[in-house]
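Chemist: please find the sequence and the predicted model below.
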Amino acid sequence: METLKKITASPLFLPLFALAVLLIFNIIFVDGFLTIEMTDDGRLYGRLIDILNRSSSLIILALGMTFVIATSGIDISVGSVIAISSAVCCTLIGGRGDGAAEYPMLLAMLAAVLAGVLCGVWNGLLVAKFKIQPVVATLILMTAGRGIAQLITEGQIITVYYKPFAYIGSSIPGNILPTTIFIAIAMILLVTFIIKKTSIGLFVQSVGINPTASRFTGINVTFVIFLVYAFSGFCAGVSGLIESSLIRAADANNAGLNMEMDAILAVALGGTLLSGGKFNIGGSVIGAITIQTLTTTMYALGVSSEQLPVIKAVAVIILCLMQSSKFRVMFNNWKSRNKVGPQGDKNFLMDEKAVNKA
């Protein structure tokens, strides 16, 4: 019993449990879910590979969102930043029918990531320096971002025929796995290095728990908040490269659409409280894979893309309730009533007073 309590108390239990339930459901109801085959040119393909491939950009996005939420913030502009990054990259490479690039692909990729960082810097200035509420500050770029992307592409969908650009979203010749998986792993290692070898992770948690106390201890709260939004923009810029490479085009209207919701849901599912404070990078990664598994499952069952956000919204509500101390007290009280009868009312009053006191 004690071992079971320790397992269920682990921050990774909920995301791993949700992922396990989805995988078991797919194994039972989706034909060929575990089937992995190899193409003639030596690449692996199958539903599992597709889930890892498609979840890579969401994993990267969730890494940046984790730091933002850990500081009690939110970034709802990342979907539009993906559109801007995609537009910059594809515009520089160009849609020449002869398959050549107008500018070197490396330059276009750097410019796209830089565009994402600049968007993050803008959000960071509004939130950290001018003290605008994070939802309002990032709503500005969320609203204007797709318009900016439209201006960059001149209202057109730019299709890239330069073949090496497709390697970002598929795989480099000779590799059996998609390149996106290696990019996601590299980003995870980068974030892990930052957390383990620097004090940034500790500063982020401190700011999220109590920014006033953090300031009195000598932490530059403004700079920490600014950095997390800049990093979120960087992650969105990298995700923009992947998303545009997957379709080999820049679509300002649809690139990164609703991905901000998926990123927030992945972080919440991973165990990071939306109120800020302690965060869980591993949980966010598992949460992103779980969200993509859910998306793939719904499509496999014939659920339309218009209905899918409703299912995700229900998941957000459930997660928010699970993170609510008030809801947990009410749930524990309900269990107590079923076990010990009237004594449960007394326990509820005592627990509620403890919560209000806390």
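Modeler: Yep, that arrived.
Chemist: for the rest of this, base every contact and every neighbour count on C-alpha atoms.
Modeler: Noted.
Chemist: longest helix in the protein, please.
Modeler: Looking across the chain with DSSP state H, the single longest helix is helix 221-247.
Chemist: got the buried residues for that one?
Modeler: Residues 221-222, 224-246 are the ones in helix 221-247 that count as buried (16 or more other Cα atoms under 10 Å).
Chemist: how about stretch 157-173?
Modeler: Within stretch 157-173, the residues that count as buried by 16+ other Cα under 10 Å are 157-162, 164-171.
Chemist: where do the strands sit along this protein?
Modeler: Shown for the chain, the strands assigned by DSSP state E span residues 36-38, 44-46, 158-159, 249-250.
Chemist: mind listing the helices for the stretch 251-358 of the chain?
Modeler: 259-269, 281-300, 308-323, 325-340, 343-357 (DSSP state H, counting those that start in this stretch).
Chemist: would CSV of those helices with distance to residue 66 and mean neighbour count be doable?
Modeler: CSV is the format used below for the helices of the stretch 251-358 of the chain (distance: least, Cα to Cα, whole Å; neighbours: other Cα atoms under 10 Å):
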stretch, distance to residue 66, mean neighbour count
helix 259-269, 6, 26
helix 281-300, 7, 23
helix 308-323, 15, 14
helix 325-340, 21, 15
helix 343-357, 26, 14
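Chemist: and those helices: which comes nearest residue 53?
Modeler: Among the helices of the stretch 251-358 of the chain, helix 281-300 comes nearest to residue 53, with 9.6 Å by Cα to Cα.
Chemist: here comes the other one, which I'd like you to weigh against the first:
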Amino acid sequence: MWNRISKHHLFWPLTVLAALLLFNLVYKPGFFSVRIQGGHLYGSLIDILNYGAPLILVAIGMTLVIATGGIDLSVGSIVAISGAIACLIVSRASDQHSLSIVLTAVGVALGLAIICGLWNGILVGGAGMQAIIATLILMVAGRGIAQLVTNGQIVTVTSNPYKYIGAGWLAMLPFSIFIVAAVLLAAAWLTRRTALGLFIESVGSNATASRLAGIRSRSVIFAVYIFCGLCAGLAGIILSSNVSSADGNNAGLWYELDAILAVVIGGTSLNGGRFYLSGTVVGALIIQTLTTTIYMVGVPPEITLVVKAFVVFTVCLIQSEKFRMAMTGKGKRRRAPAEREVTQHG
């Protein structure tokens, strides 16, 4: 029973997440406390869910891309582009509080994010470029596009409807949590209740064999990159809405790396094939909890990334079955009979 539990793809991610939360509880006894103020729930756990929402969205889209054997390094730039476009449209409106203006801005931003995802899909699935190179192009160019949109300045908005997307509340919880839940449920339903998930895993395992079996590999690749772009666009809108501004230079910076780490921590292999959306969500929560812990402990900003990298490295080692076997010595005991047999037979 223990072996079955320990080999589950969620066991080690959940163990690490629990360890981080326990450390925070010991360091700050009131870490788990949740209070009601003004009809809203407040607390460190609520903050982790709220501030981790954009990363979870990006990581969900990244999971499906990685499942096909690809990678998307442009998600951070798409986050910056969508936030910049949305804020620019709202800021230039005569009435920023108009709901129609906000819906138009969100629609245009998401449409542009989908186009960016389609561009990546065409380069990878249509032109046959390596995913890391194809998305690297938009990663570099997209950041420049975002700065062109904002003219190198921080675009601020005062729209209450737009601010509600990332900083609003619904049923006592941050509205961004419901956006993440809706996207996660939609992705889970499409990939686990329809044949799409099987197609994605098949393409990731062997794209050529999938094509010969009748699966339209290019269409699957187009779909996952478009979905990834859409998730990044939503994340960009939430981020810019939360602070009522858009920064083309810093918005979504390094999000692509955090998203990839969340996917890997969640148990999805970078080689493609089988994927775990639930593991990705846990991985993203680990990264956000770690970020919260670093700020709470008071780690100097200049070494924050070093501490973060070390913890993630440790988590990945713990997840490695070969590493655990080597540390416990089980690997040597298992190889011993085979080595003796080879020695006996010369």
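Modeler: Structure received. Predicted model only: the values in this text are computed from it and were never measured.
Chemist: what's the TM-score here?
Modeler: The TM-score (TM-score structural alignment, normalised by the length of structure 2) is 0.91; 342 aligned residues with a Cα RMSD of 2.6 Å.
Chemist: if we can go back for a sec, make JSON lines from the helices of the stretch 251-358 of structure 1 and add distance to residue 275 of structure 1 to it.
Modeler: Formatted as JSON lines, the helices of the stretch 251-358 of structure 1 follow (distance: least, Cα to Cα, whole Å):
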{"stretch": "helix 259-269", "distance to residue 275 of structure 1": "10"}
{"stretch": "helix 281-300", "distance to residue 275 of structure 1": "16"}
{"stretch": "helix 308-323", "distance to residue 275 of structure 1": "9"}
{"stretch": "helix 325-340", "distance to residue 275 of structure 1": "12"}
{"stretch": "helix 343-357", "distance to residue 275 of structure 1": "16"}
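Chemist: excluding covalently adjacent residues, which one is nearest to residue 90 of structure 1?
Modeler: Spatial nearest neighbour of residue 90 of structure 1, excluding adjacent residues (Cα to Cα, 6 or more residues apart in numbering): residue 250 at 6.0 Å.
Chemist: so what's the alignment partner in structure 2 of the one you found up against?
Modeler: Counting by TM-score structural alignment, residue 250 of structure 1 lines up with residue 246 in structure 2. By Cα atoms under 8 Å, 6 or more residues apart in numbering, the residues touching residue 246 of structure 2 are 80, 83-84, 87, 150, 154-156, 240.
Chemist: let's see 6 Å
Modeler: 83-84, 154-155, 240 (Cα atoms under 6 Å, 6 or more residues apart in numbering).
Chemist: ditto for residue 147 of structure 2
Modeler: Residue 147 of structure 2 neighbours (Cα under 6 Å, 6+ apart): residue 248.
Chemist: which position in structure 1 aligns with it?
Modeler: Counting by TM-score structural alignment, residue 147 of structure 2 corresponds to residue 150 in structure 1.
Chemist: look up how far residue 226 of structure 2 lies from the residue nearest the centre of structure 2.
Modeler: Most central in structure 2 under Cα atoms, centre = their mean is residue 59, positioned 1.7 Å from the mean C-alpha point. Using Cα to Cα, to the nearest Å, residue 59 of structure 2 is found at 14 Å from residue 226 of structure 2.
Chemist: cool, and residue 5 of structure 2?
Modeler: For residue 5 of structure 2, the distance to residue 226 of structure 2 - Cα to Cα - is 35 Å.
Chemist: same check, this time on residue 328 of structure 2
Modeler: 44 Å.
Chemist: cool, and residue 158 of structure 2?
Modeler: 30 Å.
Chemist: counterpart of residue 55 of structure 1 over in structure 2?
Modeler: Match for residue 55 of structure 1 (TM-score structural alignment): residue 52.
Chemist: and that match, how many neighbours does it have?
Modeler: The number of residues packed near residue 52 of structure 2 is 23, by other Cα atoms under 10 Å.
Chemist: how about it: what's its closest non-neighbour residue?
Modeler: residue 288 (5.6 Å).
Chemist: kindly report the same for residue 121 of structure 2.
Modeler: residue 222 (4.5 Å).
Chemist: thanks again, I'm all set now.
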